[in-house]
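Q: For reference, the sequence and a predicted model appear below.
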Amino acid sequence: MPSYRQRSRPLTIITVSGVALIILFYLLSTSRSSSEVRVRPPPAAGGAKSISHYPMNGLTSSWQPLARQEHVLILTPITRFYEEYWNNLINLNYPHELIDLGFILPRGREANQAIQRLDEAVNALQTGPKKNRFASVSILRQDFDSPFSQSEKDRHALSSQKERRAAMARARNSLYTTTINAGISWILWLDADIVETPASLIQDMASHNKAIIVANCYQRYVDHGESKIRPYDFNTWQDSEAAAKMAQNMGDDEVIFEGYAEMATHRTLLASMRGAGKDINEEVPVDGVGATALLVKAEVHRDGAMFPSFPFFHLLESEGFAKMAKRLGYQAYGLPNYLVYHYNE
């Protein structure tokens, strides 16, 4: 009589064979499946709909921006939110559907408060009546803190100018390089503390058909019960021999700042060129510009003019921008009798 081991051997052989066949089938099946996945052509990337054409030769920045439906990008670095600035902005009578807005804010507690108010204002406007909405709104946060106090005294102290203006230049460069698109004809740099301009600001400035043009920035104040105005921004000027000689004796990293007794440049300031009752459309060539209300043809930035955050011919930020643009072949102009007004702290 066969032993138990002898009797179970055929069953063991059958079982092992069956398991082996199952494993072999699984491996072959998996191999075929994997092979099919590997040789299957990848899904088409892009396609005709992903290709965009921009005929830049047909893009204009003319003296008739409204008639030609030219798009304007208004850019504003913000640390404090002023209601007066926002109200003035939305009261500009250039069609809002032709305007894109861009804002940039630094890190920090004060900027956190500003961005909350800005968000509320933007959301209210962009969900309101369609005729009041802007084409688009971009809000950026810097990856660095504001290196200076926002009090007027601290902002304008000579000792803080190099660091402050360099930081502002970085913010401006980040803002325009991120928000400009192929359809933009003009860029209006409008500071967050400009609280009063003509409603026709864009059309008025563009009508001069200059590559770079800046308004004269003043400030309203009350003196002994009487309303008066005074010059505010001194960064728009015509150069002088005194400033040129000063620059020749400076080190590579030194910068000339306008409006300080310690640096007597004797430049001719746009602020001092204003004449009451004179032609509001008078224009003068300038060598440095402020950016309180600065209109620039987009091609100037596209050609490489930026706001230097480093000493550029002993200039920084907007004044350095005018110098760089001039070396690219673009002359800046100022409007001595066309006024915009700065917030009075």
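A: Noted; the coordinates are in hand.

Q: When you work out contacts or count neighbours from here on, use the C-alpha atoms and nothing else.
A: Noted.

Q: was I right about Met306 contacting Met324?
A: Yes - at 7.4 Å, Met306 counts as touching Met324 under the criterion of Cα atoms under 8 Å.

Q: Which one's more surrounded, those two?
A: Met306 (23 against 20; other Cα atoms under 10 Å).

Q: Assign the residue nearest to the more buried one when sequence neighbours are not counted to helix, strand or coil.
A: In this structure, Met306 finds its nearest non-sequential neighbour in Phe321, 5.6 Å apart by Cα to Cα, 6 or more residues apart in numbering. Under DSSP: H, G, I helix; E, B strand; the rest coil, Phe321 falls in the helix class.

Q: In contact with Gly290, which residues?
A: Contact analysis of Gly290 by Cα atoms under 8 Å, 6 or more residues apart in numbering lists Val214, Asp233, Phe234, Asn235, Thr236, Ser318, Glu319.

Q: what's the burial count for the fourth one?
A: Residues contacting Asn235 under the criterion other Cα under 10 Å number 21.

Q: Which residue lies closest in space to it, excluding its sequence neighbours?
A: Gly290 (4.6 Å).

Q: so that neighbour sits in a strand?
A: No - counting by three-state DSSP, Gly290 is not found in a strand; it is coil.

Q: Would you mind measuring from it to Ser138?
A: 23 Å (Cα to Cα, to the nearest Å).

Q: Pro311 too?
A: 29 Å.

Q: same thing with Leu339?
A: 28 Å.

Q: More neighbours: which of Pro311 and Ser138?
A: Pro311 (17 against 14).

Q: residue boundaries of the strands in the protein?
A: 71-77, 99-107, 136-145, 184-190, 194-196, 212-223, 226-231, 237-238, 268-269, 284-286, 293-297, 332-342 (DSSP state E).

Q: second one coming, line it up with the first:
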Amino acid sequence: MDDSLLEAPVVILTPIKNCVSHLPAYVERIEALQYPAEVLSIGLLESDSTDATWPLAQDLVERLERRCRRVSLVKRDFGFNMPAQVPRWSPAYQRARRTTLARARNHLLFSALRDETWVLWLDVDVIRYPPDLIQKLMATGREIVQPHCVTRPGGPTFDRNGWTHHGTRHLDSYRGQSLVPLDTVGGTVLLVKADHHRDGLNFPAFRYGVANDSVRPAHPDWERGEIETEGLGIMASDMGLQCWGMPDFEVLHAPD
């Protein structure tokens, strides 16, 4: 392991909502990371939960504080909840759901980022990744990079917000390659150089990049332009930055 990859301050940022079943294991995985406590911080933002996510998160802060140099826990409700029995990927609610998630990510970023060099976006329901996750991502030498998020080893891409060719190719199209350029990114696991966020790179809560050639064409289910993590990828392009994916480095997400 390259000791230089253990020196840069990192903040892990995680939006949380209705995740009582995932939070304790999330903390266990953070505790298992092979990254020094003195340069690791955590930021959580809870919004609009209808279960006990908020009090459970408050109860778990002490454990996280023993593992990290700083823990930030913020509550910010946006007034959005999916109707009961409707899957979160339902096309009719995608715009509203992802607009709310973009706002949550931006609020979390502005409340939790301090002096860190890197931001690791990490969803609470990513259930398996190696203890040296941060080092593996940093070792690519890329400043916006994601691993391949799947629900079973060798399975299809789960986080389909990272794509090329106007949304027609995802990381499972590039297996056998260690690193590929992406037009957009997913946010289940995403490492970003913090200065890019400070320079204005964020998660658009509105259609962004209408004039960018990489965005998807208009479709009956959506208008032209990208939002949330896909919007961040297009914004990165407009800022002269390149996003990257690691097709053969898989992390596991809980099945929906």
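A: Right, received. Where do you want to start? All figures in this text were calculated on a predicted structure; none of them were measured in a lab.

Q: Any chance you could compute the TM-score here?
A: TM-score of the superposed chains, computed with TM-score structural alignment, normalised by the length of the second structure, equals 0.86; 237 aligned residues with a Cα RMSD of 2.1 Å.

Q: quick one on the thing from earlier: burial count for the residue nearest to Met306 of the first structure?
A: Around Phe321 of the first structure there are 26 other residues, counting by other Cα under 10 Å.

Q: That one and Ala305 touch, don't they?
A: Yes - using Cα under 8 Å, Phe321 of the first structure makes contact with Ala305 at a distance of 6.3 Å.

Q: Arg155 of the first structure matches what in the second structure?
A: In the second structure, the residue matched to Arg155 of the first structure (TM-score structural alignment) is Arg88.

Q: any idea how far Cys243 of the second structure is from the closest residue to Gly155 of the second structure other than its chain neighbours?
A: Among residues not flanking Gly155 of the second structure along the chain, Asp172 sits closest, at 8.0 Å (Cα to Cα, 6+ apart). Separation of Asp172 of the second structure from Cys243 of the second structure (Cα to Cα): 16 Å.

Q: swap in Leu33 of the second structure?
A: Leu33 of the second structure is 24 Å from Cys243 of the second structure, by Cα to Cα.

Q: Looking at the two, which is more packed in?
A: Cys243 (22 against 18).

Q: Alignment lookup: that one to the first structure.
A: Under TM-score structural alignment, Cys243 of the second structure pairs with Ala332 in the first structure.

Q: Leu179 of the second structure now?
A: Leu179 of the second structure maps onto Glu283 in the first structure, by TM-score structural alignment.

Q: residues contacting that match?
A: By Cα under 8 Å, 6+ apart, the residues touching Glu283 of the first structure are Tyr333, Gly334, Leu335, Pro336.

Q: quick one: contacts for the residue nearest to Arg128 of the second structure when sequence neighbours are not counted?
A: Nearest residue to Arg128 of the second structure in three dimensions, chain neighbours excluded: Leu252, at 5.0 Å (Cα to Cα, 6+ apart). Leu252 of the second structure makes contact with Val126, Ile127, Arg128, Tyr129, Cys149, Val150, Thr151, Arg152, Pro153, according to Cα under 8 Å, 6+ apart.

Q: Pretty sure the first one sits against Thr188.
A: Yes - between Val126 of the second structure and Thr188 there is a contact under Cα under 8 Å: 6.9 Å.

Q: Which of those two has more residues huddled nearby?
A: Thr188 (24 against 21).

Q: and that one, how far is that from Asp3 of the second structure?
A: Thr188 of the second structure is 26 Å from Asp3 of the second structure, by Cα to Cα.

Q: One more: Ala236 of the second structure?
A: From Ala236 of the second structure to Asp3 of the second structure the distance is 29 Å (Cα to Cα).

Q: quick one: which of those two has more around it?
A: Ala236 (21 against 7).

Q: Return the residues in contact with that one.
A: Leu201, Gln242, Cys243.

Q: sorry, back to before: where's the match of Leu179 of the second structure relative to Pro147 of the first structure, distance?
A: 35 Å.

Q: Ok, Pro285 of the first structure next?
A: Note on Pro285 of the first structure: its distance to Pro147 of the first structure, by Cα to Cα, is 33 Å.

Q: give me every residue that touches the equivalent of Gly102 of the first structure over in the second structure.
A: Aligned by TM-score structural alignment, Gly102 of the first structure pairs with Gly43 of the second structure. Contacts for Gly43 of the second structure (Cα under 8 Å, 6+ apart) come out as Val11, Ile12, Leu13, Thr14, Val71, Ser72, Leu73, Val74, Leu108, Ala112.

Q: Closest one to Lys136 of the second structure out of those, please.
A: Ile12 (15.0 Å; Cα to Cα).

Q: quick one on the thing from earlier: export the contacts of Ala236 of the second structure as JSON lines, with columns for distance to Ser49 of the second structure.
A: Formatted as JSON lines, the contacts of Ala236 of the second structure follow (distance: Cα to Cα, whole Å):
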{"residue": "Leu201", "distance to Ser49 of the second structure": "27"}
{"residue": "Gln242", "distance to Ser49 of the second structure": "35"}
{"residue": "Cys243", "distance to Ser49 of the second structure": "32"}
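
Q: Which of those residues sits closest to Met138 of the second structure?
A: Closest to Met138 of the second structure, out of all of these and judged by Cα to Cα, is Cys243, at 13.4 Å.

Q: tell me the contacts of that closest one?
A: Arg142, Glu143, Ile144, Val145, Pro181, Leu182, Asp183, Thr184, Val185, Gly233, Ala236, Ser237.

Q: my read: the first one touches Gly245, true?
A: No - using Cα under 8 Å, Arg142 of the second structure makes no contact with Gly245, being 9.6 Å away.

Q: So which of those two has more stuff around it?
A: Gly245 (30 against 17).

Q: Which stretches in the stretch 1-150 of the first structure count as helices?
A: Assigned by DSSP state H, counting those that start in this stretch, the stretch 1-150 of the first structure shows helices spanning 4-39, 83-90, 109-126.

Q: With that, I have no additional questions.
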